[in-house]
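> what follows is a predicted protein model with its sequence.
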Amino acid sequence: MHDKVDQREVIVERQGSAGIIRLNRPRALNSLTLDMVRSIDAALSEFAADADVATVVVMGEGERGFCAGGDIRALHESGRAGTSLAEDFWRHEFHLNHRIAFYPKPYVALMDGITMGGGVGLSAHGRHRVVTERTRFAMPETGIGYFPDVGATWLLPHALGEVGIWIGLTGLEVGAADVIHAGLADVQVASFQLPELVDTLAGLSRGASSRDVDVVLKNLSTDPGKGPLRLNSSLIERTFRFGTVGEIIAALKAEVSDFASETLRAIELRSPTSLALTLRLLHEGKQSRSLGQCLRREFSACLGILDSPDFYEGIRAAVIDKDRKPKWMPATIEAVEPAEIERFLRPAEPPLALV
């Protein structure tokens, strides 16, 4: 371990044939700043060009989380002050998400502990996604007047069945078994074996392929069992297949089960505007041809969010005042005007540039 505390927010190093990227804001659950996004992008460029690097491993420092998402307080302040930080952050972050999806070398994300929002963008687009018994995975954005971004409108609609719609609307946490069930991670490895996993990857030859990485992961993997989403998959299919949030709520009310009741309770606490926007974006994502198309649509919606009262109210209630009592406008899903949702889908100018 390090003799003194490393102050860098992203630590980039080589270990054998592995390029290691460590998010280093453990007290902030490794939530992402614009500088961190730029540092990760630069490291990926460096490792892609280095013939001695066979694999890239991305991980979080501290025991609690891989990455809890973007620095939403900074985005809130930027929107309030009218500065360009929020837009700059989203442009760079979405470019990075797209890059990860098409990275030329085996990319291994260790989704240990809290993996939410922007942390999902850094991991779930990767080729090799490792969860542990400590993984707490969520896209909790509807609870802060926002929507699942970082390419989630591509990932979630392509998850197994309607599980991705459940994840996107409820914002609730799921564990390792259900992340794998949804197709958003590949294997579970016990958290105490992660150092061994990194050492083994570092020992691979320079020409190691994704197939070689798969063998390493399989050898260290454990059976996560069945999680609540898998156990309730038929209920989720029945209730989340509809085109509007109102129909989903009505279907949940018709079910008699604790799982349906908990799901309904979660949805009824979320921003109605966010719920309607999220469902629309997820359905658009299902019809889309590429991740890039979804990221561009999300970016347009992000700029619309900066003019949305629920975004500021949601972050106030969750992060600033912490009273957990947001007052949404409008307060019910029935009062959300379709034209209000269309506003978020107006193409951004200039559009998001993706290479």
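In hand now; what should we look at?
> only C-alpha atoms for contact and neighbour calcs from this point on.
OK.
> excluding its backbone neighbours, what's nearest F66?
Distances taken as C-alpha to C-alpha, 6 or more residues apart in numbering put G60 closest to F66, at 4.2 Å, once the chain neighbours are dropped.
> try S39
V10 (6.6 Å).
> what about versus this one:
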Amino acid sequence: MTGTDDSVLVRVEGRAAYLTLNRPTALNALTHQMVRRIDGALTAWEHDPSVETVVLTGAGERGLCAGGDIRAIHNDARDGDGSASAAFWRDEYRLNARIARYPKPYVAVMDGIVMGGGVGVSAHGSFRIVTERSRVAMPETGIGFVPDVGGTRLLGLAPGELGTHLALTGASLGASDALYCDLADHYVPSQSLPELLTALAHAPVREVIDRYAREAPPGELAAAQAWIDACYTADTVEGIVERLLDHGDSAAKQAAETLLAKSPTALKVTLVALRRARRLGPLEKVLDQEYRVSCAALATPDLVEGIRAQVIDKDRTPHWSPPTLAEVSDADVERFFAPLGERELGLAVPDITQ
């Protein structure tokens, strides 16, 4: 692995190969070059008998990865033709699928902030470690976008309707709740990470993780599941909001208020995408669907406006179009799932609706 790019640090020590996302000032947000570099390393290590384990970490103290480089997506959607973003997602989603099927143990250290694209390069791994500092989320509806990188499948498989709640509200999870929702497998105190990372170079993964894993501090979602399941089984976003407001639990009311601040279009598309993902089956089929949705989002005003409000200008007052749930029609939603013809991602069978 050569080259001057240091956005992903690559090294091999003993029996382990290490990938470090290295844009700490941008909270290790993924660029297209980073995706390519990770993929290239995985190709080299897959056929290297001396490499037994792959380990993913993030540089800096704040987290593994805050997601994709949404500033670049904003500029491409606003000023370009969207082709750069579509090309990025094509390679990113293929990488997500590759991580899920990688033939060697892939250990993701999900310490600190892990959001969006950060979930995509970690939560599909074979060993997913969280710490007391972990904050795991898919917050896309807040920027007029929809959970991607296989997120609709991951959240669709969470217990009950927890994944629906997380996908629509963008709420973040601590360690215990990430474990409960099967977005992670093991809890390791952050102070033990340096020793764990060193040990992986010298001993089998399972042995090392068993040595350092502990019981996670209590979470919150299990206790909230009753009201979440009761409210989020509604057929529509409007129905979910109505149930949340009528439920009586203060947390349910707060969730309703959170939803009403998100992009109405993104909420409706997310609900359909999540429920279809549950029926699609393999990750590859879900990624194919997500690629259709993501490419469609490039042509909508909410993606540019959402990123502007949350990341560029940071005024936190996006002006959604249309501004209300009632104004988003079924036809508006269905357009996000329209076939792309020759531009399909094509990870699964050609017709992903079957």
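Noted; the coordinates are in hand. If you're wondering where the values come from, they're calculated on a predicted model, not measured in any experiment.
> thinking again about what came up before, how near is the aligned residue in structure 2 for the residue nearest to S39 of structure 1 to H32 of structure 2?
Residue pairing (TM-score structural alignment): V10 of structure 1 is matched to V8 of structure 2. Using C-alpha to C-alpha, to the nearest Å, we find V8 of structure 2 at a distance of 11 Å from H32 of structure 2.
> tell me the residues of structure 2 aligned with stretch 260-268 of structure 1.
Aligned by TM-score structural alignment, stretch 260-268 of structure 1 corresponds to residues 252-260 of structure 2.
> how about residues contacting the matching stretch?
Contact partners of stretch 252-260 of structure 2, identified using C-alpha atoms under 8 Å, 6 or more residues apart in numbering, comprise 168-169, 227-228, 241-242, 244-247, 267.
> out of the residues you listed, who's nearest P282 of structure 2?
Distance to P282 of structure 2 across the contacts of stretch 252-260 of structure 2 (C-alpha to C-alpha) is lowest for L168, with 22.1 Å.
> element containing the closest one?
helix 162-169 (DSSP states H and E).
> against structure 1, what's the mean shift for that helix, could you check?
Mean deviation of helix 162-169 of structure 2 relative to structure 1 after superposition (mean C-alpha distance after the TM-score superposition for structure 1): 0.7 Å.
> which strands or helices does whichever helix or strand comes after that helix pack on?
Once helix 162-169 of structure 2 ends, the next helix or strand along the chain (criterion: DSSP H and E) is helix 175-180. Contacts defined by 3 or more C-alpha pairs under 8 Å, 6 or more residues apart in numbering; DSSP states H and E place helix 175-180 of structure 2 against strand 186-187, helix 221-232.
> run through who's touching helix 175-180 of structure 2.
130-136, 158-159, 184-187, 216-222.
> next, the buried residues of stretch 82-98 of structure 2.
Buried residues in stretch 82-98 of structure 2, counted by 16 or more other C-alpha atoms under 10 Å: 82, 84-86, 88-98.
> what's the answer for stretch 275-291 of structure 2, then?
For stretch 275-291 of structure 2, the neighbour count (16+ other C-alpha under 10 Å) marks 276-278, 280, 283-291 as buried.
> which ones among those residues lie within helices?
If you go by DSSP state H, the buried residues of stretch 275-291 of structure 2 have 276-278, 280, 283-291 in helices.
> pick out whichever of those residues sits closest to A203 of structure 2.
L283 (30.5 Å).
> what's the match for that closest one in structure 1?
Looks like L283 of structure 2 aligns to L291 there (TM-score structural alignment).
> would you confirm that that match contacts V150?
No. In this structure, L291 of structure 1 is not within contact of V150 by C-alpha atoms under 8 Å, at 9.8 Å.
> V336 of structure 1 versus W154 of structure 1, what's the distance?
Separation of W154 of structure 1 from V336 of structure 1 (C-alpha to C-alpha): 24 Å.
> ok, these two, which is more surrounded?
The neighbour comparison of W154 of structure 1 against V336 (other C-alpha atoms under 10 Å) goes to W154, with 28 against 18.
> touching the host helix or strand of that one from outside, list them.
Assessed by DSSP H and E, W154 of structure 1 sits inside helix 152-155. Residues from elsewhere that reach helix 152-155 of structure 1 (C-alpha under 8 Å, 6+ apart): 121, 124-125, 164, 184, 281-282, 284-286, 288, 290-291, 294-295, 298.
> do stretch 210-228 of structure 2 as well
The contact list for stretch 210-228 of structure 2, computed with C-alpha under 8 Å, 6+ apart, reads 132, 160-162, 165, 174-177, 180, 186-189, 192, 196, 247, 249, 252.
> can you rerun that using 7 Å?
Identification of contacts with stretch 210-228 of structure 2 by C-alpha atoms under 7 Å, 6 or more residues apart in numbering yields 161-162, 165, 174-177, 186-188, 192, 196.
> of these, just say which sits nearest to I113 of structure 2.
G174 (9.8 Å).
> list the contacts for the closest one?
G174 of structure 2 makes contacts with 134-136, 219, as judged by C-alpha under 7 Å, 6+ apart.
> which two of those residues have the greatest separation?
V136 and G219 (12.9 Å).
> the more surrounded of these two?
Shown here are V136 of structure 2 and G219; by other C-alpha under 10 Å, V136 has more neighbours (31 against 15).
> pretty sure the more buried one sits against S172.
Yes. Here V136 of structure 2 reaches S172: they are 5.2 Å apart, a contact under C-alpha atoms under 7 Å.
> what number of residues lie near A251 of structure 1?
So A251 of structure 1, with other C-alpha under 10 Å, has 19 neighbours.
> residues touching the corresponding residue of structure 2 for it, list them.
Mapped onto structure 2 by TM-score structural alignment, A251 of structure 1 lines up with R243. Going by C-alpha under 7 Å, 6+ apart, R243 of structure 2 touches C231.
> now do the SS call for R243 of structure 2.
Three-state assignment for R243 of structure 2 (DSSP: H, G, I helix; E, B strand; the rest coil): helix.
> and it, how close does it get to L347 of structure 2?
Taking C-alpha to C-alpha, one finds R243 of structure 2 at 38 Å from L347 of structure 2.
> could you do V286 of structure 2 as well?
V286 of structure 2 sits 9 Å away from L347 of structure 2, going by C-alpha to C-alpha.
> cool, and V241 of structure 2?
In terms of C-alpha to C-alpha, V241 of structure 2 sits 35 Å off from L347 of structure 2.
> okay, the two: which has more neighbours?
A side-by-side neighbour count of V241 of structure 2 and L347, using other C-alpha under 10 Å, places V241 first with 22 against 18.
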